[in-house]
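In: dropping a prediction and its sequence here:
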Amino acid sequence: MLAGNSLLPQHLVIPPVTTVQGGCYHPSKRKRTRLHSNRLQPMMSLNQTPQPSNSNSSTINSLTKLLWGQSLPPGLLIATVRTAWNSTWRLMMSQLAPSDPSGGYSRPASKFRASRLSVSSPSRLHLYVGLPCPWAHRTLIVRALKGLEEAVPVSVASPGLDGSWEFKYVRGREKDKLNPTLDKANGCKTLKEVYRLRNGGYDGRSSVPMLWDGDKRDVLCNESYDIIELFNSELNGFASNPNLDLSPPELKGKIREWYQIIYPNVNNGVYRCGFAQSQEAYDRAVNELFNTLDKLEDHLGGSRYLCGDSLTLVDVCLFTTLIRFDLVYNGIFKCTKRKLLEYPNLYAYMRDIYQIPKVAETCNFTEIMDGYYKILFPLNPGSIRPIMPSGYDPQVLCRPHGRESISTKDHALT
């Protein structure tokens, strides 16, 4: 610690000031000046702008030179900050995104799984989601397409600054879209509180989507693909569109094959790019991502949907990543080789699904952008949200996609 003025330039050394009753006594002056003396200059009015004096400018320049030019050279300052930030970044990333030894993102497995659902009354079910999350978005789309809005109420959480999910009401932020809500089922302030309500408690990852059993006071499932399968097949007795089957028996094999391709390379692939903690891990992830997008672009040139002429669950899973691609993944996750706009078939395919009734209502672009750019501090420390890409203007997304006339070709998946 520096003692007194010993290291200041001579013209910056300030004589000691002695405090006395009613004012300050300066040893260079013989008179004592009272702070409230009428002989002092009048106080500056609030609408006046202070003008720096030459002596003040000289003082600032001297301090700047002292701190930057003599005390810590810019090169050393940058190196010091870089080292400190890199260590801090790795610590934060280890909490945000667990990695394998090579620095590749390793997604934690879902804790609560369900393959069957025995429901005599759907009133006990409640769905928890977050609008930025592509995994939760899957469940919202299938819920809407099957007509389960009344049977399965939803509470919409928002990402908090600490990365947790919290409940808050946002009045009319996006008209005709889903918006954040309070917890309609349990009245909790955070999703973690809801998880802790389950029998036996829970202190693990509190993730969305999550299907809650109100009667048993328990978490039924927090794996997105399990939930959309349950919504598709297990609640037809309570759905307003029960005849829609997004996973028909004759297509289950193709659905499974495509999902085994798009999940690791696209759905999770964008996260593997964004959360990579080494150049090697990033290069591997980004190459696998764009190689798969190239394959999808070719396939969709001759097939309206992934498995033919019918929309299936795997299309829903691909859509929720594609709709976020140029919006957030191209930028904050460094998926920069190409924009989705540069893939004519993929971009038209995305618009085709977006234009299906009820799907657009589940796409809240403001919440999606805020959820990534304002919350993922290690990837965007300034929390500055870029302007929304022009391709996400509703008028652009609703332009004719021309995919109705595509004849199905059975492309190989290899």
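Out: Sure thing, it's come through.
In: C-alpha only now, for contacts and for neighbours.
Out: Fine.
In: so Y271 touches L96, yeah?
Out: No - with contact defined as Cα atoms under 8 Å, Y271 and L96 do not form a contacting pair (11.4 Å).
In: which one's more surrounded, those two?
Out: When Y271 and L96 are compared on other Cα atoms under 10 Å, the one with more neighbours turns out to be Y271, at 24 against 14.
In: for this structure, what spans make up the strands?
Out: Taking DSSP state E as the criterion, the chain contains strands spanning 18-20, 23-25, 33-34, 125-130, 154-159, 165-166, 210-213, 218-221.
In: and the comparison structure, right after this:
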Amino acid sequence: MGSGEYSRDQRYLATRITADGRDGYPVEPGRYRLVVSRACPWANRAIIVRRLLGLEDSLSMGVCGPTHDERSWTFDLDPGGRDPVLGIERLQEAYFARIPGYDKGITVPAIVDVPSGKVVTNDFARITLDLSLEWTALHRPGAPRLYPPELRAEIDEVNEVVYRDVNNGVYRAGFAGSQEAYEEAYHRLFDRLDRLSSRLESRRYLVGNTITEADVRLFTTLVRFDAVYHGHFKCNRSKLSEMPVLWAYARDLFQTPGFGDTIDFEQIKQHYYRVHRDINPTGVVPLGPDAGGWLTPHGRDSLGGRPFGDGTPPGVASVSGR
């Protein structure tokens, strides 16, 4: 690893919730709580997939506030600053219930076993796949196939490079500790975005002709790009809105039920600009950019494809989003 290069801690609680309960946690409606923050791109994946699959009534959702301190995410959006289901003020409490003194990252998304109050998993990459593969008995009628068997190898291949160069690439640029590390991450990011743009010139979605897990994973970075990564993380060769193909692709997804209705730009900006004081010492949160452009026509329909395949869109999002 080069000097000053940012490295993400990838030590997660990898216990899985499965249909057969082989890890000790069987899929059960109402037993678990998905804890997220709307600010976090990794948690945003789980929010989107939960909604697309119609799991709202089976898997409740606790929403942390957009900021946190070194100890943990907090439930400051809830009355009294306490999650109404878990009864805790800090997500840290659910981690400590599982492993006393847990010394790795207290991250979202996390799925908590409500009866015991213990975190089951915070393995964000596996969580969304298992929602697709293991929770099928609880999916809504018409739920899309986000990880179909015939496309999994290609989805995995796309996800690998998108994670390395884009999802985590913006962080590698933003948290670089040297000019050399920053420039390497910057070039890898925009080289990959250029390749993705070429890929999407003639196809509506990344893999196949419907929305898949690959689109969910790219979207959560793209939707934060102009509001946060362009300036805050110095990813400033181009704004998303200056990359025509990716901008149209992202708007297409944003306007698809289950995507844009999970986004809160104010919470996104509050998180990055207030928490990362080493990058933004004043904690001042920018007022822009204007989010109105996300609702402008995208013209991607002309490429064909059907967002939900043989399925249907999810219903109207609840006011609370819970």
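Out: Structure's in. What do you need? These figures come from a predicted structure and were not determined experimentally.
In: picking that back up, just send the strands of structure 1 back as JSON lines, with distance to N56 of structure 1 and mean neighbour count too.
Out: As requested, the strands of structure 1 are arranged in JSON lines below (distance: least, Cα to Cα, whole Å; neighbours: other Cα atoms under 10 Å):
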{"stretch": "strand 18-20", "distance to N56 of structure 1": "22", "mean neighbour count": "11"}
{"stretch": "strand 23-25", "distance to N56 of structure 1": "21", "mean neighbour count": "15"}
{"stretch": "strand 33-34", "distance to N56 of structure 1": "22", "mean neighbour count": "16"}
{"stretch": "strand 125-130", "distance to N56 of structure 1": "53", "mean neighbour count": "24"}
{"stretch": "strand 154-159", "distance to N56 of structure 1": "46", "mean neighbour count": "24"}
{"stretch": "strand 165-166", "distance to N56 of structure 1": "49", "mean neighbour count": "22"}
{"stretch": "strand 210-213", "distance to N56 of structure 1": "61", "mean neighbour count": "22"}
{"stretch": "strand 218-221", "distance to N56 of structure 1": "65", "mean neighbour count": "21"}
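In: for structure 2, what spans make up the helices?
Out: 41-53, 92-98, 124-133, 152-162, 169-174, 179-200, 213-224, 244-254, 265-275 (DSSP state H).
In: how near is the aligned partner of E297 of structure 1 in structure 2 to S7 of structure 2?
Out: Aligned by TM-score structural alignment, E297 of structure 1 pairs with S197 of structure 2. Taken as Cα to Cα, to the nearest Å, the spacing of S197 of structure 2 relative to S7 of structure 2 amounts to 26 Å.
In: who has more neighbours out of these two?
Out: S197 (17 against 12).
In: distance of the more buried one from H187 of structure 2?
Out: Here S197 of structure 2 is placed at a distance of 15 Å from H187 of structure 2 (Cα to Cα).
In: next one: W247 of structure 2
Out: The span separating W247 of structure 2 from H187 of structure 2 equals 19 Å under the rule Cα to Cα.
In: so stretch 369-386 of structure 1 corresponds to what in structure 2?
Out: Taking TM-score structural alignment, stretch 369-386 of structure 1 hits residues 269-286 over in structure 2.
In: in structure 1, which residue is most central in space?
Out: Closest residue to the average C-alpha location of structure 1: Y372 at 2.6 Å, with Cα atoms, centre = their mean.
In: how far away is that one from Y349 of structure 1?
Out: According to Cα to Cα, Y372 of structure 1 stands 24 Å off from Y349 of structure 1.
In: what of P180 of structure 1?
Out: From P180 of structure 1 to Y349 of structure 1 the distance is 28 Å (Cα to Cα).
In: over to D283 of structure 1?
Out: From D283 of structure 1 across to Y349 of structure 1, the span is 27 Å (Cα to Cα).
In: when those two are compared, which one has more neighbours?
Out: When neighbours are counted by other Cα under 10 Å, D283 of structure 1 and Y349 differ, and Y349 comes out ahead with 24 against 14.
In: contact partners for the counterpart of the more buried one in structure 2?
Out: When structure 2 is aligned by TM-score structural alignment, the residue opposite Y349 of structure 1 is Y249. If a contact means Cα atoms under 8 Å, 6 or more residues apart in numbering, then Y249 of structure 2 has 200, 204-205, 298, 300 as its contacts.
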